[in-house]
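**Student:** fold the following.
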Amino acid sequence: MATISKRGKHQWQAKIRRKGYPVQSNTFERKIDAEQWARDIENEMDRGVFVSRKEAESTTLYEALDRFIDEYIPNLKMVANETRRAKAIQAREIASLYMATIRTKHIAEFIKEREDEGVKPNTIRLDLAILSRLFEVAATDWGMESLSNPVKRARKPKLNGGRTRRLQPAQSKDEKSEEERLLEACGEKFRPVVQFAIETAMRRAEIANLTWANIDLKGKTAYLAETKNMTERTTPLSPAAIGILKGIPRRITGSVFGMSENAITIAMRRAREEAEINDLTFHDLRHEATSRLFENTDLDILEIAEITGHKNLQMLKRYTHLRTNRLADRLAGEKR
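**Tutor:** From the prediction side, this is the model:
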């Protein structure tokens, strides 16, 4: 039988003594929470499914994130980014809660807090992904078997349709297109990076990590050992892409472009500012390249996915409207 006793002005202790089980106790700010906890524990004991909550009840989310950063994040690809994200969560009020006390309502409050700050839905989803994985690891690897994952039941922010920013054409005969202005603003080292991105639809990291050892100019392919999807792939290279590569001097390091991901981001920002182009990111060049594959080739969606590395064909379906005119021509019996 559980006993509920007052501890100080603002604390209530619930204690359960039952034959065959170690004594269970926990302290709460509200009596109702202590009573609910005791009912849950006794119910599990009655059903023979009780698992000790001792470690989960004595470990805060802050402390769990510390361990997660030390033991789990180093195995991920984007170590620096994931570490920053985890440390940012540690600065939140939710981090002071014990792991066993975190419920879906707390996750919902965290989501609303982030939304009220104007944070984008995808950023919030990345935060939730860290928390969800943390609960899974704690339950399976850290002896907190009693933990359920509150993130799984929380309402996730709805993602928008994704960015659709493309390089804009010239507005008049006297003006230059955004692509022309951007390339003119690029330095000699960065210009082929931009050209290659527009031609291949490769991601920033894929371009930064590309080495000559993985380029087959004769076979017209590039082998990408690491991608965003954590899978390797070999992508075909167009004649234009081959031409760009042939114009690049070889470096002793073996790196094709000799630029890190961060260096590419900085160079893109500088070129964009010099060219006076608003709201254009390096990743938008991937969208531009993918759009051109739909507009300028007869490749089907699976063939394009082989080039771009999209694993989810739903992501590519948003480009199919670029071929609507071709469908109209085919309905009319014309060939293109």
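**Student:** C-alpha only now, for contacts and for neighbours.
**Tutor:** Will do.
**Student:** for the lengthiest helix in the chain, buried residues please.
**Tutor:** With secondary structure taken from DSSP state H, the chain has its longest helix at helix 121-141. Neighbour-count burial for helix 121-141 flags 121, 124-125, 127-128, 130-132, 134-139 (criterion: 16 or more other Cα atoms under 10 Å).
**Student:** need the residues you listed in a markdown table (columns: distance to A213).
**Tutor:** Shown next, in a markdown table, are the buried residues of helix 121-141 (distance: Cα to Cα, whole Å):
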| residue | distance to A213 |
| --- | --- |
| P121 | 39 |
| I124 | 38 |
| R125 | 36 |
| D127 | 36 |
| L128 | 38 |
| I130 | 35 |
| L131 | 38 |
| S132 | 38 |
| L134 | 37 |
| F135 | 40 |
| E136 | 39 |
| V137 | 37 |
| A138 | 40 |
| A139 | 42 |
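**Student:** and of those residues, the nearest to D66?
**Tutor:** Checking these against D66 by Cα to Cα gives L134 as the nearest, at 10.6 Å.
**Student:** contacts only, for that closest one.
**Tutor:** L134 makes contact with 64-65, 68, according to Cα atoms under 8 Å, 6 or more residues apart in numbering.
**Student:** let's have those residues in JSON lines, adding secondary structure.
**Tutor:** Listed next are the contacts of L134 as JSON lines, based on DSSP: H, G, I helix; E, B strand; the rest coil:
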{"residue": "A64", "secondary structure": "helix"}
{"residue": "L65", "secondary structure": "helix"}
{"residue": "F68", "secondary structure": "helix"}
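**Student:** and for comparison, fold this next one:
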Amino acid sequence: MSKKQGYTLEKYIFVEMRNGSFRFKVTVNPLKDAATFSSEKKGAAWARRRKLELMVERDGGVRETLPPALLRAYQPILEPVPPKAIMSEQVRMSDVFDSYERYQLKELVGENQEGSRLRLLRQCFGAYALDELSEDFIKEWTADRIAGKYGSGRPPNRGESLTLKDGKLVTKHQRHYRKKFKKTPADQKIAEKVIYPVSSQTVRHELKLLRRAVTMFLKRDNRWLTYGSWWEMQYVMTMKLPPIGAPRNRRISDDEMTAIFGHVTDRFLRAAMLFAVLTSLRRGEYVSLRWEDVDWKRQVVKLRNPGHIKKSKVLARDVPLLPTAIKVLQDLGPLERGLIFPVSATDVTNAWRAAADAAGLYDVVLHDCRREAISRLVEVYGMSLEQVMLFSGHSESRTLEKHYLRLDPGKLVLKLSSMPDAFKGMPSL
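**Tutor:** Have a look, this model is predicted:
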């Protein structure tokens, strides 16, 4: 047997076979240990026990001995003790979700979105204990979730799901209201809800929240020292998540922009949307701008940190203003103080959705304005990524390139046609 032959016993444990002996290497970064045994069975028992000790030490709980429940799990036996023998105290998933909702959820900017995911997880897993989240159980749930068993995904054609017999648009909330209160005339029956597959990205977010909620729960009240090492070896922590969804590429043409704005009648909502396209600011950023933060001389607007306890992507910075953006502010009639756009973030989203639906552009969302603004700053003004980041507020250019910068090849062709031919001296056919 070659001296360099070996295999991975399990995560963190590698075995080298050396002329009839077994060299077990345990690596729990940055901690390492190794030992040689004549018996593979004894070596595996040592490696598993040492692995748990290093994991506890790595996580800040340096102890000479492990909890008895964990030690019993890796005695020198061939078959591991079932999880229930490790979980001497049953941890209910309902308690996990209660803890996350109480201590973590309120600190998030996306509290509503995360709260919606948490409600779904509570519905699906709330009646179970932590040690019941087996590989088969999670795999079955993932397949059912993607199939739409626990809630439909988005329809591939939003327009078809919004129309009545008379062609009038209706949202899912309006459909629910009309069915509940029987507000629909007999000759305008609303089609039954169709179940669509759920995107893999949605399921990724939900499974990551499940994993995060349990981890945060165990790290409270010193539970991690007892259950942390066991939890890190469970399927939920080591599973391969569904594939990442493709980055959104939607651009908005001039004609589409004109069609959408043609259905926005409110002066301030219209100005807020236009300002978003001209600056690439996030929705929460431009609705928070105040007149006293506009520097007319430097032609910049000061964006302030929200200052609340929740995490936020908003960075305090001076944002340059294009001449057209300055004109939008001037047309509103500059005031000395107060909000520039006295509308809520939700009002802007709802107004955009209604206008886009009315224009027949069902696949255009408000956040596409940010992508359009960033792409046009590069296409039209020839700005570098570093310059664009002054507008967008990204801390890394990689995020900007991956999700927002979508250059139009057609516009590049027009630009090239007006420039000198770099290959003019090349031979012709």
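**Student:** gap between the longest helix of the first structure and the chain center?
**Tutor:** With Cα atoms, centre = their mean, to the nearest Å as the basis, helix 121-141 of the first structure stands 11 Å off its chain's centre.
**Student:** now, the most widely separated pair of the buried residues of helix 121-141 of the first structure?
**Tutor:** Using Cα to Cα, these reach their maximum pairwise distance at P121 and A139, which is 27.0 Å.
**Student:** so who does the counterpart of E206 of the second structure in the first structure touch?
**Tutor:** With the correspondence set by TM-score structural alignment, E206 of the second structure lines up against D127 in the first structure. Neighbouring residues of D127 of the first structure by Cα under 8 Å, 6+ apart: 85-86, 89.
**Student:** only whichever of those are buried, select them in PyMOL.
**Tutor:** In PyMOL, a selection of the buried entries from those looks like this (16+ other Cα under 10 Å):
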select buried, resi 86+89
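**Student:** just say helix, strand or coil for K240 of the second structure.
**Tutor:** K240 of the second structure falls in the coil class when you classify it by three-state DSSP.
**Student:** that one matches what in the first structure?
**Tutor:** Matched by TM-score structural alignment, K240 of the second structure corresponds to R155 in the first structure.
**Student:** same question, Q387 of the second structure
**Tutor:** Checking TM-score structural alignment: Q387 of the second structure goes with E303.
**Student:** check the mean deviation of the helix or strand encompassing A271 of the first structure from the second structure.
**Tutor:** Assigning secondary structure by DSSP states H and E places A271 of the first structure in helix 261-274. Aligned to the second structure and superposed, helix 261-274 of the first structure gives a mean residue distance of 1.6 Å (mean Cα distance after the TM-score superposition for the first structure).
**Student:** state the number of residues packed around the residue nearest to T308 of the first structure when sequence neighbours are not counted.
**Tutor:** Closest residue to T308 of the first structure apart from its sequence neighbours, by Cα to Cα, 6 or more residues apart in numbering: A201 at 5.7 Å. Using other Cα atoms under 10 Å, A201 of the first structure is surrounded by 25 other residues.
**Student:** tell me which residue of the second structure lines up with A201 of the first structure.
**Tutor:** So, by TM-score structural alignment, A201 of the first structure is matched to S280.
**Student:** again with D116 of the first structure
**Tutor:** Counting by TM-score structural alignment, D116 of the first structure corresponds to A147 in the second structure.
**Student:** P197 is in contact with that match, correct?
**Tutor:** Yes. Using Cα atoms under 8 Å, A147 of the second structure is in contact with P197, at 4.8 Å.
**Student:** okay, and the common contacts of those two?
**Tutor:** Counting by Cα under 8 Å, 6+ apart, no residue touches both A147 of the second structure and P197.
**Student:** where along the stretch 151-300 of the second structure do the helices fall?
**Tutor:** Applying DSSP state H, counting those that start in this stretch to the stretch 151-300 of the second structure gives helices spanning 172-181, 200-218, 224-232, 235-238, 254-261, 267-279, 283-286.
**Student:** in TSV: those, plus distance to R370 of the second structure.
**Tutor:** Shown next, in TSV, are those (distance: least, Cα to Cα, whole Å):
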stretch	distance to R370 of the second structure
helix 172-181	26
helix 200-218	21
helix 224-232	39
helix 235-238	35
helix 254-261	13
helix 267-279	6
helix 283-286	9
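**Student:** closest to K297 of the second structure out of these?
**Tutor:** Closest among the helices of the stretch 151-300 of the second structure, using Cα to Cα: helix 267-279, at 17.8 Å.
**Student:** run the chain-centre distance for the closest one.
**Tutor:** Centroid separation for helix 267-279 of the second structure versus its chain: 26 Å, with Cα atoms, centre = their mean.
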